[in-house]
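Colleague: Let me see the structure of the following:
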Amino acid sequence: MLAWALWDWGTQPWNTVVTTFVFSVYLVGPSFGSANHTAYVQSVCMTVASVTIALIAPVLGQNTDRTGRTMSTLRVLTWAVALINAALFLIADEPAYLWAGFVMLGLGTVASEVAGSVYNGVLDRVSTPRNVGRVSGLGWGMGYLGGIFALMIIYVGFIAPDVGLFGVTAEHGMAVRTAMLLCGAWTLVFTIPTFLVLRDDPAPRGSRLGVLDSYRALLATIVRLWRHDRRVVWFLLASALFRDGLTGIFTYGGALARNTFGFSAGQVVVFGAAANVIAGVATICSGRLDDRVGPRAVIVGSLVMLVALATTVFVLHSGGSTVFWVLGLALCVFVGPAQAASRSYLARIIPPGSSGEIFGLYATTGRVASPLAPLMFGLCVGLGARLTGAENTQYFGIVGIAVVLAAGLLVLLAKVPKVTAGAARD
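Modeller: Now for the predicted structure:
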């Protein structure tokens, strides 16, 4: 169980350090060109990456189910992330490196997301029906803590000081570039126990399918699920909605702290660290509740609290930084538990032998819904500008995130049944 959870700890710097706080911010800096140009390149590369993930995650998962080579596939993908992460050291702060940087970022995102879907498919092998919630929560919580721990080492060791560890400075982007080497090594080292302990399935259920046959089999699986077990289909839809809302909380949290609540750049980093620690601890603790009352109850309770807290942040937005410190950190208590319980719910209802394929669909539906939260955030910001005539109405975007969360909650309540905590998987 711990070896499995260490994969989350080891790979989380890609999300926390590379794509959120450090490297992606470095790539859109003025050294690489105008803000519009860097945003355009980022949009093109990450859109291609999203489409690629949606297309390959379920068929790759399907083939790992058939061949039993789950851990071999996960190892290749994971260490590809580590290699790409380290290779980002080559991206100097010059316009000529912009496309190369975002192409590598896109490739790493594909490898990371597809690896995550394969990793999720291993959950039923490292847990039992009685502790699947605790195991899922442990992994997700370890991810939060590992990512922020790596970020703090990098921030204190390389980013914040004028002269960092090993004499590294910000000249030519070396502080950020050297941090990428550390992240690559972090992923490689901390995922070794996962691959030493967990092995491929010794009893494969078939041979690998070709591309066209894989998509035919995937379509047949979706039709079969719709005819015989629609709760899987409805849960994939509901979770795609509320997971996008959950992602939106972290995506826009820093911008809201800075632009609406007056945080300094340093305060944003401190807030981000506190948010991830709270989310990690809350997620680990929520696993026991998941096993006791069932994952659906944890998801519903978390989403209700998130919608209520987001609405309160909107109403009290004029209250200054204290409002966001209190309510923003309160939001973080419920984000991780909803994510971990979502994974454990799906693990409980997946048909035997289909974990890789269904978790691949889980990744695909999440990617299909991923434009929704940014769209709603932007629409609500624009609506706020029309209604108030103010120059800064970013706080209206909070309402857009709450609407996406509420939509997922409504589908969950209407179409997704409870599963008995501790019950055997169907």
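Colleague: all contacts plus neighbour counts: C-alpha atoms, from now on.
Modeller: Will do.
Colleague: Which stretches in the stretch 251-400 of the chain count as helices?
Modeller: Using DSSP state H, counting those that start in this stretch, the helices of the stretch 251-400 of the chain run over 265-293, 295-315, 321-349, 355-369, 372-388, 397-415.
Colleague: tell me what the longest helix belonging to the chain is packed against?
Modeller: Counting residues, the longest helix found in the chain (DSSP state H) is helix 35-67. Judged by 3 or more CA pairs under 8 Å, 6 or more residues apart in numbering; DSSP states H and E, helix 35-67 is in contact with helix 98-120, helix 211-228, helix 355-369.
Colleague: can these go into a markdown table with extra columns for distance to residue 171 and mean neighbour count?
Modeller: Shown next, in a markdown table, are the helices and strands packed on helix 35-67 (distance: least, CA to CA, whole Å; neighbours: other CA atoms under 10 Å):
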| stretch | distance to residue 171 | mean neighbour count |
| --- | --- | --- |
| helix 98-120 | 17 | 23 |
| helix 211-228 | 47 | 14 |
| helix 355-369 | 37 | 25 |
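Colleague: before we go on, could you also do this sequence so I can check it against the first one:
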Amino acid sequence: MSPPVSDKWLNKYTWAWASWDWGQAAINAVMITFVFTVYLTSDLFGDKDHASLVLSQALTVGGLAIAVLVPVTGLRADAAGRRKIWIVVNTLILVAVCAACFFVYPSEQYLWFGAILIALMSVVSEFAGVNYNAVLNQISTKATVGKVSGFGWGMGYVGGILALALVLFGFVEPIVQWPGASTENSLNLRLIALFSAAWCLVFALPLFFIIPESAASSAVKIPLKDSYKVLFTTIKNLWRSDRNLLFFLCSSAVFRDGLAAIFTFGGVIAAGTFGFAASDVIIFAIVGNLVAALGAVLGGRLDDILGPKMVICGSLIGLLVAGTGVFFSPGASGFWIFGLLLCLFVGPAQAASRSYLARLIPEGREGELFGLYATTGRAVSFLAPGLFGLAIALATPLVATGSAQRYGILGILVVLALGLLLLLPIRSPRESNA
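Modeller: As a prediction, this is how the structure comes out:
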């Protein structure tokens, strides 16, 4: 059942829902992006280029698993009316996998173990995220969905910033010396995994206990094979009735994968290529999150004036310029400048992409097509990690030892450029509705 409709959009259901995103930020910002993957690709695990390649390979396989499995999970949960229970189950699995990272000791023999755990976290996080996003329609109305969605996004940014700050001053550069801050056998970095698992679990509890379970949309359970049949039928119907919308879903899937890769590999590149210490990476992450939030707000205002397509195209061009600047930067100061420019353009691209689709969707099909938007966004989630790793592999025999990782940036830029090229011929919402 859905919570009662209220004119007050910022209520206990909104807080409970957004609290999950706050907790999830520890997984995304601390474990997958800026801290634990930096630890995993450091020289503690052997050659840094090799470690980066292993991580990208694991994430590529994880992306393939997401592409195959995630598109039908939301559909099946909606049909059975078990949306919340799957959020709970997947969140608990996510917490367990995150906690297991404590056992990734600083040795080359633990490299694959750590990379597999990171990939598993990305997969399970997507399983939970599909149903989490679907809850948005339960706790909001058409008049408040934008505010509620934006509030959740903002809570995620703030939760990530606070989690990173606690990790920096509690474990990496501790203000007060305590046993958990010991660097022996990388204890402080391994304990970050337990901290992140606890953070994720504690802030997920409000959703577990306050948000009601969804109602079943079908009295008949959908077998797995039929779930794919329903998915392909929806895509086939779009091909016949609204190819412009379908082409947008395809282009956004590509460029959003590039956007995700910027955060996934940003910390790895900062440490491995530009020599950032762990504390420097975290400080950059905190500033970068603030800049990304600012960019999202400014991009939202430009969206209403110029339209979402121009904002997305401008953001992608800005990302390509900034990414090229990162590639050619000789030192840390260049990374700070162009890296923050990347963060500035990521937020508007993400926000305007959602706005673009909202303007294209025919009335009465919002839930169906936002669900397809979420799943197509992961259908090519192997692309950017795969090209990141391929670029490193191709550069390794051609450049000096330890400098091939820089070329992974080019793999990400190829994905962003491809997304931009796919977007250019698509009609803007105003044109398509004319």
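Colleague: where does the TM-score land?
Modeller: Once superposed, chain against chain, the TM-score is 0.81 (TM-score structural alignment, normalised by the length of structure 1); 416 aligned residues with a CA RMSD of 3.8 Å.
Colleague: related to what we said a few turns ago, tilt between the longest helix of structure 1 and helix 98-120?
Modeller: Angle of helix 35-67 of structure 1 versus helix 98-120, following axes from the mean of the first three to the mean of the last three CA atoms, to 10 degrees, is 30 degrees.
Colleague: Could you dump the helices and strands packed on helix 35-67 of structure 1 into CSV and include distance to residue 268 of structure 1?
Modeller: Listed next are the helices and strands packed on helix 35-67 of structure 1 as CSV, based on distance: least, CA to CA, whole Å:
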stretch, distance to residue 268 of structure 1
helix 98-120, 23
helix 211-228, 43
helix 355-369, 27
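Colleague: Residue 273 of structure 1 is nearest to which of those?
Modeller: Comparison of those against residue 273 of structure 1 by CA to CA identifies helix 98-120 as nearest, at 22.0 Å.
Colleague: mean deviation (superposed) between that closest one and structure 2, please.
Modeller: With mean CA distance after the TM-score superposition for structure 1, helix 98-120 of structure 1 departs from structure 2 by a mean of 2.6 Å once superposed.
Colleague: ok, residues contacting the helix or strand just after that helix?
Modeller: Sequence-wise, the next helix or strand downstream of helix 98-120 of structure 1 (DSSP states H and E) is helix 123-126. Outside helix 123-126 of structure 1, the residues that touch it by CA atoms under 8 Å, 6 or more residues apart in numbering are 1, 4, 132, 135-136, 347, 355.
Colleague: just stretch 197-208 of structure 2 next, same as before
Modeller: Residues outside stretch 197-208 of structure 2 that contact it (CA under 8 Å, 6+ apart) are 13, 16-17, 19-20, 22-27, 84, 88, 91-92, 94-96, 98-99.
Colleague: what do you get for stretch 21-38 of structure 2?
Modeller: The contact list for stretch 21-38 of structure 2 (CA under 8 Å, 6+ apart) reads 98, 118, 121-122, 152-153, 155-160, 163-164, 189, 192-193, 196-197, 199-204, 263-268, 271-272, 278, 281-282, 285.
Colleague: quick one: that stretch aligns where in structure 1?
Modeller: Mapped onto structure 1 using TM-score structural alignment, stretch 21-38 of structure 2 spans residues 8-25.
Colleague: Could you dump the contacts of helix 123-126 of structure 1 into JSON lines with secondary structure and distance to residue 380 of structure 1 added?
Modeller: Listed next are the contacts of helix 123-126 of structure 1 as JSON lines, based on DSSP: H, G, I helix; E, B strand; the rest coil; distance: CA to CA, whole Å:
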{"residue": "1", "secondary structure": "coil", "distance to residue 380 of structure 1": "43"}
{"residue": "4", "secondary structure": "helix", "distance to residue 380 of structure 1": "40"}
{"residue": "132", "secondary structure": "helix", "distance to residue 380 of structure 1": "38"}
{"residue": "135", "secondary structure": "helix", "distance to residue 380 of structure 1": "37"}
{"residue": "136", "secondary structure": "helix", "distance to residue 380 of structure 1": "34"}
{"residue": "347", "secondary structure": "helix", "distance to residue 380 of structure 1": "35"}
{"residue": "355", "secondary structure": "helix", "distance to residue 380 of structure 1": "38"}
